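Asks: structure for the following, please:
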Amino acid sequence: MGRRRKSDSPLHGVILIDKPSGKTSRDVVSAVGRLTGQRRAGHTGTLDPMATGLLPVVLGEGTKAAALLSDAHKVYAATLQLGVATDSGDAEGQEVERGVVPELNQGLVEQACSTLLGRQMQTPPVYSAKKVDGKRAYDLARQGIEVALTPVEIEVASLECRWIAPGRIELTAEVSKGTYIRSLGETLAKRLETVGHLTALRRLRTGPFDVADAITLDQLEALGVEARAAAVLPVARLLALLPSCTLDGAQTARFTQGIKIAGVVGGGVTGQVAVFGPDRLLGIAWAQEGAVQPKRLFLLNS
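Replies: This is a model prediction of the structure:
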């Protein structure tokens, strides 16, 4: 059992975990919370139990910025097996259909992939964490209850497809929030006039973070208390994709009281910005016409 960090030494920020297959995202969050001694912990986007790869776990004040990564584009690598469909769209489901795999080559696969780029409507799989009348869709599906989910708008920013063997395709996709790679794989199979399901899924990137910089739960547990604390990236790293501004001492005092500060950003900047004081991150603000209105404040010492 790994030693816990004392609860009177709170950690704030994000720790990058390489999630193993077989664990839920909540399992990983609970394990990180236990190992760091932090009660305030969450993640920035669910990974299916079968999936592996990057799961940013936010701690303390970092939980206030979790939505920024939830909204960020994500990059996945997946393997699509053609010829067999499952009820879940992946290898954990039950086989529901078989189809003939047509004669294919790299050119035909790339042509089909190109039709999936851009903004489009996608229906989430019934085996998903989407809620229907307050209940998880996958719980209803397991009970044999028919589930009708509303299509959502998604974006496939890039999609690379590699024909690696008869009946098998490797995908690398950059997608927007809410995109299900299982559904994307099933759609690709239909474009190729067959059926299919994912046999592997790995998240490579979330916003500014890369799985190459992540550690496993076993590695985290093997670290000492100080090393675990050092593995937690500062809250400011969660705001890396936002424009930023820095306030002086007097402006900082007013900003932390919820007062709008004028003339601190360029007039062309509109939207969320990260706001810093002389020595620390202050919060997230809404910028418009050169002013910043506090939206969310961080209680950080440095």
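Asks: CA only for contacts and neighbour counts going forward, please
Replies: OK.
Asks: wait, what's in contact with the residue in the chain sticking out farthest from the centre?
Replies: Ranked by distance from the centre of the chain (C-alpha atoms, centre = their mean), the top residue is Ala250, with 37.1 Å. When the contact criterion is C-alpha atoms under 8 Å, 6 or more residues apart in numbering, Ala250 has no partners at all.
Asks: which helix or strand contains it?
Replies: Ala250 belongs to helix 249-255 when assigned by DSSP states H and E.
Asks: and Pro294, by the same measure?
Replies: Counting by DSSP H and E, Pro294 is part of strand 291-297.
Asks: list the helices and strands that strand packs on?
Replies: Packed against strand 291-297 by the contact rule (3 or more C-alpha pairs under 8 Å, 6 or more residues apart in numbering; DSSP states H and E) you find strand 281-288.
Asks: surely Ala137 and Glu146 touch.
Replies: No - Ala137 is beyond contact range of Glu146, at 9.4 Å (criterion: C-alpha atoms under 8 Å).
Asks: comparing those two, which residue is more hemmed in?
Replies: Ala137 (23 against 11; other C-alpha atoms under 10 Å).
Asks: sequence B follows; please return its structure for comparison with A:
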Amino acid sequence: MTRRTFRDIHGILLLDKPLGLSSNQALQTARRLVGAAKGGHTGSLDPLATGLLPLCFGEATKLAGWLLGSRKAYEAEVRLGMTTTTADLEGEVVETRPVPVLDDATIEAALAPLRGLIVQIPPAYSAIKQDGVPLYVRARRGEVVDVPAREVDVYRLEVIGREGDTVRLLVECGSGTYVRSLAVDFGAHLGCGAHLTGLRRLWVEPFMAPPMVTLDELRDAAEIGPDQLEAFVMPVDAGLTHIPRVELDPEQTRIFGFGQPVPLGQGAEPGRCAVWGVDGRLMALGEIADDGLLRVLRGLNLPTA
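Replies: From the prediction side, this is the model:
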């Protein structure tokens, strides 16, 4: 058996996570296949969920936390008439109720309160930590879990298909939104209960039309060689295309390279930006203050081309 060599690979791979694997299992499998010495992912998907899981390798891992707040879209399959302990297929059935005859107007009335800036109670079986312990660990111990409500943004929520007691929903939302909780609240508004039976993440900002790759495709590429695998890895700056680009002159590059703030002037647009040095190298994720002062949020140590 050939021993795999790990290398300093810097970039982002858009994985189509398969059913049944945790996000970390999917990450470690892809990392070993690619041969990346260091890797991380930007936000977990449950084992029962599939779809886009951006993986960061090398210096791109420094951006993983900043990508977590991105807008996301899902296709969700919801089964009406039954609630479960976990709000999805993994849990035990808590209650079953008959599903009433539903028309489009009734369904829309149940969905309408779930759009916009809403207050949501995450599932007890979730990875949210209290005192350092994930809630799902406490729930599995049989402890009574008090889940704090949170504000989340649901930008889009609409029916894209329906068959019997199963409804397919398109969900576009902000960070921290639990689609399982949306399913539960949808069923509660209809008066029959519901749980999530399928979930696929379609995109994550800034990857709005993602060229996803499967683990099987990575395995096939691994048989050919490293160059074939690295073709799937996008450059680090692919994760920053949704924010402004700032290019520094030689003196600004020198100052910024020491981690010192650089004055850009009052005309600079405040907010996060991708900072490029005079040598054409991505230096950092930066932030411009209201006074035009550019500071480092996350410095990058990428090799020169």
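Asks: report the TM-score for the pair.
Replies: Here the TM-score for the pair of chains, by TM-score structural alignment, normalised by the length of the first structure, is 0.94; 299 aligned residues with a C-alpha RMSD of 1.7 Å.
Asks: picking up where we left off before, would you mark the buried spots in the helix or strand that the helix holding Ala250 of the first structure is followed by?
Replies: Note on helix 249-255 of the first structure: by DSSP H and E, the next helix or strand toward the C-terminus is strand 271-276. Neighbour-count burial for strand 271-276 of the first structure, counted by 16 or more other C-alpha atoms under 10 Å, picks out Gln272, Val273, Ala274, Val275, Phe276.
Asks: average offset of strand 271-276 of the first structure relative to the second structure?
Replies: If you overlay the two and look at strand 271-276 of the first structure, the average distance to its match in the second structure is 1.1 Å (mean C-alpha distance after the TM-score superposition for the first structure).
Asks: which residues of the first structure fall in helices?
Replies: 25-36, 66-70, 106-114, 137-142, 181-191, 217-222, 225-230, 249-255 (DSSP state H).
Asks: assumed Ala222 of the second structure was part of a strand.
Replies: No - looking at Ala222 of the second structure with DSSP: H, G, I helix; E, B strand; the rest coil, it is helix, so not inside a strand.
Asks: which residues of the stretch 1-150 of the second structure fall in strands?
Replies: 11-17, 39-41, 49-57, 72-80, 82-84, 93-96, 116-120, 129-130, 133-134, 150-163 (DSSP state E, counting those that start in this stretch).
Asks: need the ones you listed in CSV (columns: mean neighbour count and distance to His189 of the second structure).
Replies: Converted to CSV, the strands of the stretch 1-150 of the second structure look like this (neighbours: other C-alpha atoms under 10 Å; distance: least, C-alpha to C-alpha, whole Å):
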stretch, mean neighbour count, distance to His189 of the second structure
strand 11-17, 25, 32
strand 39-41, 25, 35
strand 49-57, 26, 24
strand 72-80, 24, 11
strand 82-84, 23, 13
strand 93-96, 13, 15
strand 116-120, 15, 14
strand 129-130, 12, 28
strand 133-134, 13, 29
strand 150-163, 15, 15
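Asks: nearest to Ala105 of the second structure, of those?
Replies: strand 150-163 (11.7 Å; C-alpha to C-alpha).
Asks: can you give me the angle the closest one makes with strand 72-80?
Replies: Counting by axes from the mean of the first three to the mean of the last three C-alpha atoms, to 10 degrees, strand 150-163 of the second structure lies at 60 degrees to strand 72-80.
Asks: give me the mean distance between strand 150-163 of the second structure and the first structure.
Replies: Mean for strand 150-163 of the second structure is 1.5 Å (mean C-alpha distance after the TM-score superposition for the first structure).
Asks: contact partners of that strand?
Replies: So strand 150-163 of the second structure is contacted by 111, 114-122, 167-177 (C-alpha under 8 Å, 6+ apart).
Asks: now these: which count as buried?
Replies: Looks like the contacts of strand 150-163 of the second structure have 111, 114-115, 120-122, 167-174, 176-177 buried, using 16+ other C-alpha under 10 Å.
Asks: which one of these is nearest to Asp291 of the second structure?
Replies: Gly174 (28.9 Å).
Asks: translate the closest one into the numbering of the first structure.
Replies: Matched by TM-score structural alignment, Gly174 of the second structure corresponds to Ser176 in the first structure.
Asks: dump the residue contacts of that match.
Replies: By C-alpha under 8 Å, 6+ apart, the neighbours of Ser176 of the first structure are Asp71, Ala72, His73, Lys74, Ile154, Glu155, Val156, Ala157.
Asks: what about the second structure, which of those residues hold up?
Replies: Checked against the second structure using both residues aligned by TM-score structural alignment, their matches' C-alpha atoms under 8 Å, those keep these contacts: Asp71, Ala72, His73, Lys74, Ile154, Glu155, Val156, Ala157.
Asks: what's the distance between the first one and Gly42 of the first structure?
Replies: Here Asp71 of the first structure is placed at a distance of 15 Å from Gly42 of the first structure (C-alpha to C-alpha, to the nearest Å).
Asks: likewise the second one?
Replies: According to C-alpha to C-alpha, Ala72 of the first structure stands 16 Å off from Gly42 of the first structure.
Asks: likewise for the last one?
Replies: With distances defined as C-alpha to C-alpha, the gap from Ala157 of the first structure to Gly42 of the first structure amounts to 27 Å.
Asks: likewise the fifth one?
Replies: When C-alpha to C-alpha is the yardstick, Ile154 of the first structure and Gly42 of the first structure sit 24 Å from each other.
Asks: who's in contact with the aligned partner of Leu238 of the first structure in the second structure?
Replies: Superposed on the second structure with TM-score structural alignment, Leu238 of the first structure falls opposite Gly239. Gly239 of the second structure makes contacts with Ile12, Leu63, Leu67, Pro206, Phe207, as judged by C-alpha under 8 Å, 6+ apart.
Asks: most neighbours per residue, which of the helices of the first structure?
Replies: helix 181-191 (a mean of 22; mean count of other C-alpha atoms under 10 Å).
Asks: mean deviation, that one versus the second structure?
Replies: Averaged out, helix 181-191 of the first structure is 0.6 Å away (mean C-alpha distance after the TM-score superposition for the first structure).
Asks: now the angle from that helix to helix 106-114?
Replies: Using the same axes, to 10 degrees: helix 181-191 of the first structure against helix 106-114 is 120 degrees.
Asks: quick one: contacts of helix 181-191 of the first structure?
Replies: 76, 78, 80, 82, 85, 89-90, 112-113, 116, 122-125, 195-198.
Asks: which non-adjacent residue is nearest the residue nearest to the spatial centre of the second structure?
Replies: Taking C-alpha atoms, centre = their mean, the centroid of the second structure lies closest to Gly43, which sits 4.1 Å from it. Leaving aside its sequence neighbours, Gly43 of the second structure sits nearest to Leu68 (C-alpha to C-alpha, 6 or more residues apart in numbering; 5.8 Å).
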